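Peer 1: the sequence and its predicted three-dimensional model are supplied below.
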Amino acid sequence: MARLFLVALMFFLAACKSDPVTLKFSGETMGTSYNIVAIDKTADLSSDALEAAITATLAKVNSQMSNWDPNSEISRFNSATSSDPIKISPELTSVMTAANAIHDKSEGLFDVTLGPLIEIWGFGARTPDSPVPADEKIAAALDVVGQSKVLTLDSGAATLAKHLPETSVYLAAIAKGYGVDQVAAVLAEAGIRDYMVEIGGDLVTAGHNPQGEAWRIGIERPDAASQTIEEVVDVSGLGMATSGDYRNYFEQNGIRYSHIIDGVTGRPITHGTASVTVLAENAMMADGWATALLALGQERGLRIAESEGLAVLFIARSPDSGATGFETTTSSQFSKLQAKP
């Protein structure tokens, strides 16, 4: 999932000796970048020790969830050909439990088994002359996907089983948010109560920013050419994720094909919803729901957001919306969270 927002933060610290210290860390992880702002009110934490703990935490998440590391826990599961239950870590169990919950509540549109469909549509490895897959290829891929039909999770026993050897689990739409939450837990354990952790656009915040104000984040207009902020939202104490279809796509014969695949049809989405932002209790749930609701589209997604009490901002393409070409719609919970006192 592409980086879909611009973070606007101003760091003004007074010069007096007793002031809190703002610690900032950044780097690369999970195929993207991360940025962390943590406020040490005691001014006595070791920046080096905290950075080492963050690095170790991110390395552990990669070793469990990365589809690009052939030795990761999920890669070993994917390479297995047995249909017997395989013991998995508590961390992977937690992520798969959340994935199953979102899958069930999203009419099956959130699906961690879509790897074969993603592959045949060429996203991530597409060349300009790659053809749209034939109907037969799509049908064959659909035979080995479908989270609820090809996987069995036993959360109590911490086991995961695939029903077909070709089935694979692809965690890009939820593991990044999980990684954000794990880093946030490291900060909280160190006694930090004011922070922002962001990985590739997914984030979680707590407390206040260095100015002592609510954390506020800019959401990009879903136009790859503009880098314009469409909305600025208050995310203090919440996880946030945005999913969009406007960076990773291709066009062929005048038709636009998004990287967001509908697991029911086996084809890219065709509705006009361009991006979805979700605010949730943690980044993992925001991450998964953002992908699910983008796949569903505004009309179906808003209905589910209201029934599930989700805080969601939809941005859709609209030729009638003036110069921007976009219109926004929010769920009632999103409006409540953004209401000014």
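Peer 2: Okay, I see it.
Peer 1: use CA for all of it now, contacts and neighbours both
Peer 2: Noted.
Peer 1: what about S307, how many neighbours?
Peer 2: Neighbour count of S307, defined by other C-alpha atoms under 10 Å: 10.
Peer 1: separation between it and Q298?
Peer 2: Separation of S307 from Q298 (C-alpha to C-alpha, to the nearest Å): 14 Å.
Peer 1: just say helix, strand or coil for the most centrally placed residue in the chain.
Peer 2: Residue closest to the average C-alpha location in the chain (C-alpha atoms, centre = their mean): D287, at 3.0 Å. Secondary structure state of D287, per DSSP: H, G, I helix; E, B strand; the rest coil, is helix.
Peer 1: mind listing what it touches?
Peer 2: For D287, the contact set (C-alpha atoms under 8 Å, 6 or more residues apart in numbering) comprises 173-174, 176-177, 202, 240-243, 278.
Peer 1: A286 too?
Peer 2: By C-alpha under 8 Å, 6+ apart, the contact set of A286 is 177, 202, 239-241, 278-280.
Peer 1: which of those tops the neighbour count?
Peer 2: In these, the most neighbours by other C-alpha under 10 Å go to A241, 35 neighbours.
Peer 1: what helix or strand is that one on?
Peer 2: In this assignment (DSSP states H and E), A241 forms part of strand 239-244.
Peer 1: so which elements touch the next helix-or-strand element following that strand?
Peer 2: Counting by DSSP H and E, the element after strand 239-244 in chain order, helix or strand, is strand 249-252. On a contact count with 3 or more C-alpha pairs under 8 Å, 6 or more residues apart in numbering; DSSP states H and E, strand 249-252 meets strand 255-258.
Peer 1: against which helices or strands is the strand it packs on packed?
Peer 2: strand 249-252.
Peer 1: next up, a second structure to put side by side with the first:
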Amino acid sequence: MIKSSIKWLALIGLAFFISSCAKPEPKLLQIQGQTMGTYYQVTYMLSSEQSKNKDLSTESLQVLIDLELELVNDQMSTYRPNSELSLFNKSKDSLAVSDATIKVVKKALEVYQQSNGAFDITVGPLVNLWGFGPDKKPNKVPDAKLIENTKQKIGSQYLSIEGNRLIKSKPELYVDLSSIAKGYGVDVIAEFLTKLGIKNYLVDIGGELRANGTKPNDTPWTLAVERPEFGQNVQRLLHIGDNAIATSGDYRNYFESDGIRYSHTIDPKTGRPINHKLVSVTVIDKSSMVADALATAITVLGPENGLEFATKLNQPVFLLTKKDDGFIESFTPEFEEFFAEEK
């Protein structure tokens, strides 16, 4: 009896010794902050070797990430009077800017051409007119004549690039990159983490996300398409792999006047808020910048034209359209592989 007890205790001791010598399981680390008028959140995982590196601690990484995001704001913010973009908007014809700003504007002009003008980074004066700009006073419908006059001030066809110079052929042209800059910021942080050797992360800036690798135990990052109803219900679960995802919708930012609901998304062609039933657009791409821009373009185009546009691009896109009794899903064939099985 005594011998068996000793053996049993020895086994416990051996098990404790083995478990104490085992490598600790990697855990998820998280950094949170504010940028571009919204939140950012970086979730990442380090290897056991990386965990010993103080430069990769949450405190050290947050300082570096904040610096990266501050640079993006100094380049592309319309809220900072001395940002590159603000200085260009104040100029009469042209301004030399950074490679980063050129990159984002070049992609914006490309999507403008692809979408036949649905995506237009010069639409800011109309957004402000309808009360969805910095003043945030959406309470009444502007006069029709004022809408037409304001439309004369916009148009990406009046914006061009020569080398590192942004050029406008209309002195009053105003560029706002808010529909693409958050996505660009996500790409900046994702690529920064990759350069540091961090392979497993999820970067989120105001709902624009980019994932890479996995969570602990090789579990995939699981994301959700939200159903636009109270209670934040989940419409679909997704595994996006090493990709970015952006969602655009009109169900949160709007105002009502005389019983009519006016979306914050402005159609550059009409000068008015979109009035179709497409409430949510989700786009997957390698680049968050691209996904961000395309989601806005498809939202403006509407359910039929938007799906046709996405299909021509072979782009993974998921649409939710409001019907009297709920929502109708539609998606391109390329999107199907990202659906996660609900368990």
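Peer 2: Ah, there it is. Because the structure is a prediction, the values reported are computed rather than measured.
Peer 1: all helices of the stretch 101-250 of the second structure, in order?
Peer 2: 124-129, 144-151, 181-195 (DSSP state H, counting those that start in this stretch).
Peer 1: reformat these as TSV; add distance to F327 of the second structure.
Peer 2: Below are the helices of the stretch 101-250 of the second structure laid out as TSV (distance: least, C-alpha to C-alpha, whole Å):
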stretch	distance to F327 of the second structure
helix 124-129	27
helix 144-151	32
helix 181-195	27
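Peer 1: which one of those lies closest to P316 of the second structure?
Peer 2: P316 of the second structure sits nearest to helix 181-195 of all these, at 16.5 Å, using C-alpha to C-alpha.
Peer 1: what span of the first structure lines up against the closest one?
Peer 2: Using TM-score structural alignment, the residues of the first structure aligned to helix 181-195 of the second structure are 175-189.
Peer 1: buried sites along that stretch?
Peer 2: By 16 or more other C-alpha atoms under 10 Å, the buried positions in stretch 175-189 of the first structure come out as 175-184, 186-187.
Peer 1: tell me how far it lies from the chain's centre.
Peer 2: Distance, stretch centre to chain centre, for stretch 175-189 of the first structure: 13 Å (C-alpha atoms, centre = their mean, to the nearest Å).
Peer 1: now that stretch on the second structure. Mean distance?
Peer 2: Its matched residues in the second structure lie on average 0.6 Å from stretch 175-189 of the first structure after superposition (mean C-alpha distance after the TM-score superposition for the first structure).
Peer 1: secondary structure class for S275 of the first structure?
Peer 2: What three-state DSSP gives for S275 of the first structure is strand.
Peer 1: what sits against it?
Peer 2: Going by C-alpha under 8 Å, 6+ apart, S275 of the first structure touches 222, 242-246, 294, 314-316.
Peer 1: how about Q338 of the first structure?
Peer 2: Q338 of the first structure makes contacts with 233-234, as judged by C-alpha under 8 Å, 6+ apart.
Peer 1: with S57 of the second structure instead?
Peer 2: Counting by C-alpha under 8 Å, 6+ apart, S57 of the second structure touches S51.
Peer 1: need the counterpart of the residue nearest to the centre of the first structure in the second structure.
Peer 2: By TM-score structural alignment, D287 of the first structure lines up with D292.
Peer 1: tell me which of the contacts of A286 of the first structure persist in the second structure.
Peer 2: Counting by both residues aligned by TM-score structural alignment, their matches' C-alpha atoms under 8 Å, the members of those that carry over to the second structure are 177, 239-241, 278-280.
Peer 1: and E28 of the first structure, what's its match in the second structure?
Peer 2: By TM-score structural alignment, E28 of the first structure lines up with Q34.
Peer 1: touching, its match and Y40? I think so.
Peer 2: Yes. Q34 of the second structure sits in contact with Y40 when judged by C-alpha atoms under 8 Å, with a separation of 5.7 Å.
Peer 1: okay, those two: which has more neighbours?
Peer 2: Y40 (23 against 13).
Peer 1: got TSV for the contacts of A286 of the first structure, with distance to D143 of the first structure too?
Peer 2: Listed next are those as TSV, based on distance: C-alpha to C-alpha, whole Å:
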residue	distance to D143 of the first structure
G177	29
D202	32
G239	35
M240	33
A241	30
V278	31
L279	34
A280	33
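Peer 1: for T55 of the first structure, state which of those residues is nearest.
Peer 2: Taking the contacts of A286 of the first structure together and measuring to T55 of the first structure by C-alpha to C-alpha, the closest member is G177, at 15.9 Å.
Peer 1: if we ignore the residues flanking it in sequence, what's nearest the closest one?
Peer 2: Spatial nearest neighbour of G177 of the first structure, chain neighbours left out: M284 (3.9 Å); criterion: C-alpha to C-alpha, 6 or more residues apart in numbering.
Peer 1: and the angle from the helix or strand hosting the one you found to strand 239-244?
Peer 2: M284 of the first structure belongs to helix 283-296 when elements are defined using DSSP H and E. Counting by axes from the mean of the first three to the mean of the last three C-alpha atoms, to 10 degrees, helix 283-296 of the first structure lies at 30 degrees to strand 239-244.
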